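K.L.:
here's a sequence, model it:
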Amino acid sequence: MAKVAVIGLGIMGLPMAKNLVTAGHQVTGYNRSPEKAQELAQAGGTAAGSVAEAVKDAEVIITMVPDSPDVQDVVEGADGVFANAPKGALWIDASTIRPDVAVNLAGAAREAGIRPLDAPVSGGEQGAINAALSIMVGGEATDFEAAQEVLNGVGKTIVHVGPSGSGQTVKAANQLIVAGNIQLLAESVVFLEAYGVDTDAALKVLGGGLAGSKVLDQKGQKMLDRNFDPGFRLALHHKDMGIVTAAAREAGVTIPLGAVVAQLVSALVARGDGGLDHSGLFKLAHELSGGDEK
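P.N.:
Have a look, this model is predicted:
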């Protein structure tokens, strides 16, 4: 079993760290809010007071923080991962960031003697809790193989998708698909409710056909219940849609439906709904059809 450091113990990082403890790894965690690290300690891990302390003896370092600048903050500088982790350690960035930043940081990691993998995850909070995440991994094949045992502790579908940056590119596509599915599910629920259909029954039968999806399974009931407690916040999906629209423009690819959904997500964030679950796209779909929810 490995000595693992987990940097970032939020909605995703904390259950991932706990699952690694359950899998038998020696896990040290650091979070800017120290109570999260204490929660990991209560689950059998170790709390660290800094990034440097967390990674000093680590064989594997996992970072799970919100955005590209946050990753740069924890890996660069005198207190960062690159300056303090042992030579030869594996660095697995499970955050969702810009592919070009992932490529640049991978180069800097190699110069520091660290083996980098960009390994963003999909599956949301429940997938993290259940150790059932889908993980798309970019980096060297040999480093991917070396990370398998740790990745198996947090994920179910784990695929090497290419060189550094490829994991983030695939994740951008994932977020494009998810946002589109959530928006269409929201519009469908508004449509069904307008006709007085038994929506529970409707979603059940839709879920059994070609319209079925994990988005429908995980987000449909939240829409029916008007329960938008965050599993994955709209603010983060807004960031991710910015990543995919910018990357699509750079590649000369048009994503017309994705661009519309990106604007709908942006509108919700701009009006103060960024803390809601991304199923909160339902609120705007409902209001645009005359609903009075605020």
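K.L.:
please count neighbours and contacts with C-alpha atoms only from this point.
P.N.:
Fine.
K.L.:
can you get me a residue count around the nearest residue to Asp67 once chain neighbours are set aside?
P.N.:
Excluding its sequence neighbours, the residue lying closest to Asp67 (Cα to Cα, 6 or more residues apart in numbering) is Ile97, at 5.5 Å. For Ile97, the neighbour count with other Cα atoms under 10 Å is 27.
K.L.:
quick check, central residue of this structure?
P.N.:
Residue closest to the average C-alpha location in the chain (Cα atoms, centre = their mean): Val121, at 5.0 Å.
K.L.:
helices along this protein, start to end?
P.N.:
Shown for the chain, the helices assigned by DSSP state H span residues 13-22, 34-42, 51-55, 68-75, 81-84, 99-111, 124-129, 141-152, 166-194, 199-207, 214-225, 234-251, 256-268, 281-288.
K.L.:
before we compare anything, build this one as well:
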Amino acid sequence: MKVGFIGLGIMGRPCVLNLLKAGHAVTVWARRRESAEDLLAAGASWADSPAALAGEVELVITNVPNTGDVENVLLGDNGVVHGARPGLVCADMSTISPIGARRIAESLAEHGVDFLDCPVSGGEVGAINATLSIMVGGKAEALEKARPALAAMSKSITRIGDSGAGQVAKACNQIAVGATILGVAEVVKLARACGVDPAPVRQALMGGFAASTVLDIHGQRMIDDNFAPGFKAVLHKKDMGIVLETARELGIKLPESAHIAELIDRLIERGDGELDSSAIARLVWEDN
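P.N.:
As a prediction, this is how the structure comes out:
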């Protein structure tokens, strides 16, 4: 199908390559054309604006940093809405606020455009290997239109509910990932304090009930003390901000989420915001 892609960063770039590999015709836009040169060489086409891109495709996919960025590329000057034809589907793979997602969906609906909030889990590795887990909020019919393209980037696609529901699921995901990172960090800390090599401990746990993707990937990062980013701490900070903001609006307490956010803030304050967010393990090891 004809797909437009906006947002060519650490996640977007491999997603475009997987769409091309699957045979989709992909048109891209970025603020700097030079950032897209390798994708153009791989077979993608270039559009001069989000509006121009929208006029050429059946599906627009966005993957940008925050709610304001999504609103800008979809609804702002020269945004997608200004070139969209009725029936266009916009699938946003960014992590934004559920309330923002609902607001964007309502604005696009006024122009005959369907919006899917499609945040993902799996990080850079999942984007490269086309094994992302996609959580979808929006109309089932719009999802079916977008499914061929989404399937080229993922191993699972789950419709959670109406607009905003995908973002709710992503917020829940970020809580679970953060809390599990803390648990694995304590596993490594305890093993070392006991004079035991954490590597075989991790290996043993991966064969039992404690096995998880976090233990597998981030556990190895911790053993190697190698926190080259798959998902930067500064981005996890933004996501945990969405979690806590949503909790405040609902009048509920999420103490573990607050603890995760506090550790990420400390990591960033000491200049390590560009590291993978699992680097909060270093703070766990330092705290007694």
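K.L.:
one step back: ok, the residue nearest to the centre of the first structure - contacts?
P.N.:
Val121 of the first structure makes contacts with Ala94, Ser95, Thr96, Leu133, Ser134, Ile135, Met136, Lys171, as judged by Cα atoms under 8 Å, 6 or more residues apart in numbering.
K.L.:
what about these, which one has the most neighbours?
P.N.:
For the contacts of Val121 of the first structure, the largest neighbour count, defined by other Cα under 10 Å, is 29 neighbours, found at Thr96.
K.L.:
for the second structure, identify the residue most remote from the centre.
P.N.:
Distance to the chain centre peaks in the second structure at Gly195, reaching 37.4 Å (criterion: Cα atoms, centre = their mean).
K.L.:
need the counterpart of it in the first structure.
P.N.:
Using TM-score structural alignment as the criterion, Gly195 of the second structure maps onto Gly196 of the first structure.
K.L.:
tell me how far that match lies from Val215 of the first structure.
P.N.:
Distance, Gly196 of the first structure to Val215 of the first structure, using Cα to Cα, to the nearest Å: 23 Å.
K.L.:
contact partners for Ala25 of the second structure?
P.N.:
Applying Cα under 8 Å, 6+ apart to Ala25 of the second structure gives the contacts Met1, Lys2, Val3, Leu19, Ala44.
K.L.:
nearest to Gly100 of the second structure, of the residues you listed?
P.N.:
Of all those, Val3 has the smallest distance to Gly100 of the second structure: 23.5 Å, by Cα to Cα.
K.L.:
pretty sure the closest one contacts Leu20?
P.N.:
No. When contacts are counted by Cα atoms under 8 Å, Val3 of the second structure is not listed as touching Leu20 (9.7 Å).
K.L.:
these two: which has the busier surroundings?
P.N.:
Val3 (25 against 19).
K.L.:
where's the closest residue to Glu71 of the second structure other than its chain neighbours relative to Gly55 of the second structure, distance?
P.N.:
Closest residue to Glu71 of the second structure apart from its sequence neighbours, by Cα to Cα, 6+ apart: Ile104 at 6.8 Å. According to Cα to Cα, Ile104 of the second structure stands 19 Å off from Gly55 of the second structure.
K.L.:
who's more crowded, those two?
P.N.:
Neighbour totals were compared for Ile104 of the second structure and Gly55, and Ile104 leads with 22 against 18 (other Cα under 10 Å).
K.L.:
mind putting the contacts of Val121 of the first structure into a markdown table with distance to Ala259 of the first structure?
P.N.:
What follows is the contacts of Val121 of the first structure, written out as a markdown table (distance: Cα to Cα, whole Å):
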| residue | distance to Ala259 of the first structure |
| --- | --- |
| Ala94 | 25 |
| Ser95 | 23 |
| Thr96 | 19 |
| Leu133 | 26 |
| Ser134 | 25 |
| Ile135 | 25 |
| Met136 | 23 |
| Lys171 | 17 |
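K.L.:
among the residues you listed, which one sits closest to Ile158 of the first structure?
P.N.:
Lowest distance from Ile158 of the first structure to those (Cα to Cα) belongs to Ile135, with 4.7 Å.
K.L.:
and the closest one, what pairs with it in the second structure?
P.N.:
Residue correspondence to the second structure (TM-score structural alignment): Ile135 of the first structure is matched to Ile134.
K.L.:
next up, the contacts around that match.
P.N.:
Cys118, Pro119, Val120, Ser121, Leu150, Ser154, Ser156, Ile157, Thr158.
K.L.:
show me what contacts the closest residue in space to Pro14 of the second structure that isn't next to it in sequence?
P.N.:
Spatial nearest neighbour of Pro14 of the second structure, excluding adjacent residues (Cα to Cα, 6+ apart): Ile128 at 5.1 Å. Listed by Cα under 8 Å, 6+ apart, the contact partners of Ile128 of the second structure are Met11, Pro14, Cys15, Asn18.
K.L.:
are any of the contacts of Ala25 of the second structure buried, and if so which?
P.N.:
Burial by neighbour count, judged by 16 or more other Cα atoms under 10 Å, picks out Met1, Val3, Leu19, Ala44 from these.
K.L.:
so how far is Thr246 of the second structure from the second one?
P.N.:
Yep, that's Val3 of the second structure we're talking about. 32 Å.
K.L.:
before we move on, what about Glu34 of the second structure?
P.N.:
Look at Glu34 of the second structure and Thr246 of the second structure: by Cα to Cα, they are 37 Å apart.
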